[in-house]
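**Student:** predicted model follows, preceded by the sequence.
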Amino acid sequence: MTATEQRFREFKMPDVGEGLTEAEILKWYVQPGDTVTDGQVICEVETAKAAVELPSPFEGVVHAVHFEEGATVDVGTSIIAVDTDPGAGPAEAPAAAEAAPAAEEEAEPQGRQAVLVGYGAAPSSTKRRARKPQAGVPAQEPAAAAVQAELNGHAAPAPAPAAPAAPAAVPAAGRPLAKPPVRKLAKDLGIDLATVTPTGPDGVITREDVHAAAAPAPAAEAPAPAPQPSADVATGGSEAVRARETRIPIKGVRKATAQAMVNSAFTAPHVTEFVTVDVTRTMKLVQELKQDPDMAGLRVNPLLLVAKALLVAIRRNPEVNAAWDEENQEIVRKDYVNLGIAAATPRGLIVPNIKDAQAKTLPQLSAALGELVATAREGKTAPGDMAGGTVTITNVGVFGVDTGTPILNPGESAILAFGAVKLQPWVHKGKVKPRQVTTLALSFDHRLVDGELGSKVLADIAAILEHPKRLITWA
């Protein structure tokens, strides 16, 4: 690593998930010129799994931010440069400091010109003493330019009449003068170097030139659009229709969720069973637990007892807590339960899970549920919190929905939908009375969960919610 590289450090987009290949930059918290410390959050990115804040691994002054907010960046691509020794005085960044010192064309004492690797010597205003040309034959360019052009796969430039000396911005090979890191920066920013005005010595394009070219030009007053024929709207013309539509790019969490659901729906044969149950006693228990000193400060709601009921049902029917290993042709039964809770967020549906939920007491489970949901809604769920789930609950009841046919989370064998709890007429002890009633739906992978096993699990959950004392007797 050169001294310049040690001073100007490039921070590359890390793989913040499990094998992810790209991330979208949501927000920058720093800009060029800002001082940063080691560990300071510099930006927020969104992967296919979650939004993640990235800390700076360097301390110094931000030299350059390579991508704008909203850009999707491949893992391993540099996103920001930090000057780790700003007190050392002005210096070129690595992109402008990687010249090839041994390839220079010696000039007259008036000056020497910079030469870039692979380009040979560029024409210069300070030339060697020209040989006396033969009659009718124009003066030739230096031989080194012709040789270098041939090595680059180009024909030597044709002789041309002498022209007044001017600073050259293009080498003999016909490409703008720019060092490899500057060319990469231009490529990342979508800038054609041929359109960039060079300001560096001998017509070399610098990083600052590329950033200047990438800066948005002042908006010119646009001419008024031509009026659309009214017949276009009446006939459903494409331009008129698009003007009345909103198009949202499919990326990040939504893109990953869509792909996962397609893969799940067309890989695992889904079966869904339903049961409607009187949960009046469970709702009374929820109210009692809210007053219990052991649950003080915790969020107690029906979902908590549904989760506990599912965990008890899995203990009684452990075969449902499994996965299908297609590659090894095995059914993998899990002796632990990582309980996923489907959470709707502004960026899409995510399913973080509570690790080893089967080992948690009711207060511990309540605390874990509250933290999981709050973190998900803030968009701060870590990728690791969404990996390794074994079974999932989706609470569609919060939207007033009675039930649904949930699609399995990839890699899991069962998902429980918890519908809205409503006051309904119900036969209770031989009489029709108003009771708190809900509908549960259990989808399962029919490759490893047959109808008998699926029915037992769903029946156990319903029985616990109807008589919650079974949380004690069956546990």
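**Tutor:** Here it is on my side, so go on.

**Student:** make it CA atoms for all contacts and neighbour counts henceforth
**Tutor:** OK.

**Student:** show me what whichever strand or helix holds Glu53 is packed against.
**Tutor:** Element membership for Glu53, per DSSP states H and E: strand 51-55. Packing contacts for strand 51-55, counted by 3 or more Cα pairs under 8 Å, 6 or more residues apart in numbering; DSSP states H and E, involve strand 41-46.

**Student:** coming back round to it: now find how far off-centre the strand holding Glu53 is within its chain.
**Tutor:** The chain centroid and the centroid of strand 51-55 are separated by 10 Å, computed with Cα atoms, centre = their mean, to the nearest Å.

**Student:** what does that strand contact?
**Tutor:** Outside of strand 51-55, the residues within contact range by Cα atoms under 8 Å, 6 or more residues apart in numbering are 16, 38-46, 379-382.

**Student:** after it, next one along is what?
**Tutor:** strand 60-65.

**Student:** buried residues in stretch 240-256?
**Tutor:** Judged by neighbour count using 16 or more other Cα atoms under 10 Å, the buried positions of stretch 240-256 are 240, 251-254, 256.

**Student:** swap that for stretch 273-286, please
**Tutor:** For stretch 273-286, the buried set under the neighbour-count rule, 16+ other Cα under 10 Å, comprises 274, 277-283, 285-286.

**Student:** show me where the stretch 1-150 of the chain has helices.
**Tutor:** Remark: helices assigned in the stretch 1-150 of the chain by DSSP state H, counting those that start in this stretch are 3-7, 143-151.

**Student:** most packed of those?
**Tutor:** Among the helices of the stretch 1-150 of the chain, ranked by average contacts under mean count of other Cα atoms under 10 Å, first place goes to helix 143-151 (a mean of 17).

**Student:** now the element after that one, going C-ward?
**Tutor:** In N-to-C order, the element after helix 143-151 by DSSP H and E is helix 180-189.

**Student:** which strands and helices lie in contact with the helix or strand following that next one?
**Tutor:** Downstream of helix 180-189, the first helix or strand assigned by DSSP H and E is helix 207-214. Judged by 3+ Cα pairs under 8 Å, 6+ apart, the packing partners of helix 207-214 are helix 180-189.

**Student:** okay, one more to line up with it:
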Amino acid sequence: MSATMIKEFRLPDLGEGLTESEILSWKVAVGDTVTLNQVIAEVETAKAVVELPSPFAGVVAALHEEPGTVVEVGKPIVSFEVDDAGPSGGANADGGAQADRPDAGGVETQAAPAKREPNLVGYGAVVEHPGRPARRARGQVRTQAVQAPSGTEAAAPAVPAAVEPPAGERPRSTPPVRKLARDLGVDLEQVTGTGPHGLITREDVQNFGNTYVESEGAAPVPSGDRETRTPVKGVRKFTAAAMVQSAFTAPHVTEFLTVDVTPTMELLARLKGSKVFEGVKLTPLTIAAKAVLIALRNNPTLNSRWDEENQEIVQFNYVNLGIAAATPRGLTVPNIKDADRLPLRELAGRLSELTETARAGRTSPSDLSGGTISITNIGVFGIDAGTPILNPGEAAIVALGAVRKAPWVVDDALAVRQVMSLSLSFDHRVVDGEQGSRFLADLGGILADPAMVLTMV
């Protein structure tokens, strides 16, 4: 019989240099047998909810974190008991082994040759980790031997067990919790952690702060239903940080244009009755998105970004069209890759798929990165106009207002027409007023008279 060994799976960077993720739920339990790439957990990054596949085939030996815990990238989250196939044991689907990283998990490891760390979930580059000398990470841990199968002498590597950190070590907590403690003036050395393995949680800090205030004779924090507090984390936390960065980095300019879109609404009605678009969801957003893509052909400057580090303006020769989507977890802006190459029918399908996936919280990190220009459809909420904030890394965003019936002058006479307001915000470092105005005028011209497309393509 073959021997077994313990393999740790450390939380990977799920894209764009994210530093932490929250464990939402485990799809396996200790003792379960799992196969390679079987979904073992659902985690929420700052951008999306991601299903985490197993990098090993074997038996779940330990789950190191509870659901609801925010875990830093590189920390062990689950251990597997796998067959020891020798030096190449525990290989993943690509033939590489999970790299031991003594600086990431608090477990003593031995020096190892360079190993190829697998790209477990399809996000981020494959990284080469050279072998490093053995050392014991900060916060030593006890180990527990795992019994090898009967008839063998081999013993599995040790499984970490939680202990209190040695005196003088920094208490275990996450960066958001440490920031909260600083904001509240709480000394983490005095706080007892109630989380997994003694982790200090947000609630621990808040409870300690409340107790301290009451002990000093101050009024207690109001309780009951007078207020509701919602922790800012995940998608909402990322969105808030991104909007602050954008608003105070890029000089925003917003222009407005009100357009008679009656011809566009008539075109939409005809398309819905066409066999070519049978079974396809068509909305004013569909036509407006196509109009934005066409208007960009004559105004490519708006499909750019400001590169602060290199002091360059980067103009994209493709369009990854972002669509702002309101979800239960907060605002997200997934994008349609190479949207400028899609015919109207396919663009409509991708728009429907994108919005449905976003609302279900299943947008992948790759779909949330790499956008070049965005649209926010505030008209669905009955709003006419606004001053949208740029999505970081983009030079322009278009807000579509509600389509309303309104009096409008047609051939020097008043008529009831369907009218929409367009709002365009742009980065004035990248886009001049003339360029922004021409783009908005072209966009309005297409929506006011779809035949104008013939003059632009």
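**Tutor:** Arrived safely. It should be emphasised that the depicted structure is a prediction, and the values quoted were computed from it without experimental measurement.

**Student:** of all the contacts of strand 51-55 of the first structure, which two lie farthest apart?
**Tutor:** Pairwise distances across these (Cα to Cα) peak at 23.7 Å, for the pair Asp38 and Gly379.

**Student:** between the two, who's got more neighbours?
**Tutor:** Gly379 (18 against 11; other Cα atoms under 10 Å).

**Student:** look at that one and tell me its secondary structure.
**Tutor:** coil (DSSP: H, G, I helix; E, B strand; the rest coil).

**Student:** surely it meets Thr345?
**Tutor:** Yes - using Cα atoms under 8 Å, Gly379 of the first structure makes contact with Thr345 at a distance of 7.1 Å.

**Student:** residue in the first structure paired with Thr262 of the second structure?
**Tutor:** Residue pairing (TM-score structural alignment): Thr262 of the second structure is matched to Thr280 of the first structure.

**Student:** give me the spatial nearest neighbour of its match, chain neighbours excluded.
**Tutor:** Spatially, and ignoring its direct neighbours in sequence, Thr280 of the first structure is nearest to Gln436 (4.7 Å; Cα to Cα, 6 or more residues apart in numbering).

**Student:** that neighbour: which element?
**Tutor:** If you go by DSSP H and E, Gln436 of the first structure is part of strand 431-445.

**Student:** next one: the helix or strand just after that strand to chain centre, how far?
**Tutor:** Under the assignment DSSP H and E, the closest C-terminal helix or strand after strand 431-445 of the first structure is helix 451-466. When distances are taken as Cα atoms, centre = their mean, helix 451-466 of the first structure is centred 38 Å away from the chain's centroid.

**Student:** so where is the strand holding Glu53 of the first structure in the second structure?
**Tutor:** The aligned range for strand 51-55 of the first structure in the second structure is 49-53, by TM-score structural alignment.

**Student:** how far apart are the matching stretch and its match in the first structure?
**Tutor:** Superposing on the first structure and averaging over aligned pairs (mean Cα distance after the TM-score superposition for the first structure), stretch 49-53 of the second structure comes out at 0.5 Å.

**Student:** test my guess that the match of Thr262 of the second structure contacts Ile464.
**Tutor:** No - applying Cα under 8 Å, one finds Thr280 of the first structure not in contact with Ile464, separated by 11.7 Å.

**Student:** excluding chain neighbours, what is closest to the most centrally placed residue in the second structure?
**Tutor:** Central residue of the second structure (Cα atoms, centre = their mean): Lys47, 1.3 Å from the mean position. Nearest residue to Lys47 of the second structure, sequence neighbours excluded (Cα to Cα, 6+ apart): Val235, at 5.0 Å.

**Student:** contacting residues around the one you found?
**Tutor:** 45-48, 329-332.

**Student:** same question, Glu330 of the first structure
**Tutor:** Per Cα under 8 Å, 6+ apart, neighbours of Glu330 of the first structure: Trp324.

**Student:** that one -> the second structure?
**Tutor:** Checking TM-score structural alignment: Glu330 of the first structure goes with Glu312.

**Student:** how much space between that match and Thr455 of the second structure?
**Tutor:** As judged by Cα to Cα, to the nearest Å, Glu312 of the second structure and Thr455 of the second structure stand 32 Å apart.

**Student:** how close does the strand holding Gln436 of the first structure sit to the second structure?
**Tutor:** Compared with the second structure after the fit, strand 431-445 of the first structure shows a mean deviation of 0.9 Å (mean Cα distance after the TM-score superposition for the first structure).

**Student:** now that strand: buried residues?
**Tutor:** For strand 431-445 of the first structure, a neighbour-count test (16+ other Cα under 10 Å) marks 435-445 as buried.

**Student:** next one: stretch 329-349 of the first structure
**Tutor:** Of the residues in stretch 329-349 of the first structure, 336-343, 347-349 count as buried by neighbour count, 16+ other Cα under 10 Å.

**Student:** greatest separation within the residues you listed: which pair is it?
**Tutor:** Within these, two members stand farthest from each other by Cα to Cα: Tyr336 and Arg347, at 29.5 Å.

**Student:** identify the farthest-apart pair in the contacts of Val235 of the second structure.
**Tutor:** So for those, where distance means Cα to Cα, the most widely separated pair is Thr45 and Leu331, at 13.8 Å.

**Student:** quick one: map Val396 of the first structure onto the second structure.
**Tutor:** Alignment note: Val396 of the first structure maps to Ile378 in the second structure; criterion TM-score structural alignment.

**Student:** number of nearby residues for that match?
**Tutor:** 18.

**Student:** that older thread, from the buried residues of stretch 273-286 of the first structure, which single one is nearest Leu189 of the first structure?
**Tutor:** Nearest to Leu189 of the first structure among those: Phe274, at 53.6 Å, using Cα to Cα.

**Student:** what's near enough to touch that closest one?
**Tutor:** Contacts of Phe274 of the first structure (Cα under 8 Å, 6+ apart): 439-442, 458.

**Student:** please pull up the equivalent of Glu434 of the second structure in the first structure.
**Tutor:** In the first structure, Glu434 of the second structure lands on Glu452 (TM-score structural alignment).

**Student:** got TSV for the contacts of Phe274 of the first structure, with distance to Pro32 of the first structure too?
**Tutor:** As requested, those are arranged in TSV below (distance: Cα to Cα, whole Å):
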residue	distance to Pro32 of the first structure
Thr439	56
Leu440	55
Ala441	54
Leu442	53
Leu458	58
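
**Student:** trace Ala415 of the first structure over to the second structure, please.
**Tutor:** Let me fix one detail, which is that residue 415 of the first structure is Ile and not Ala. Matched across to the second structure, Ile415 of the first structure falls on Ile397, judged by TM-score structural alignment.

**Student:** that'll do, ta.
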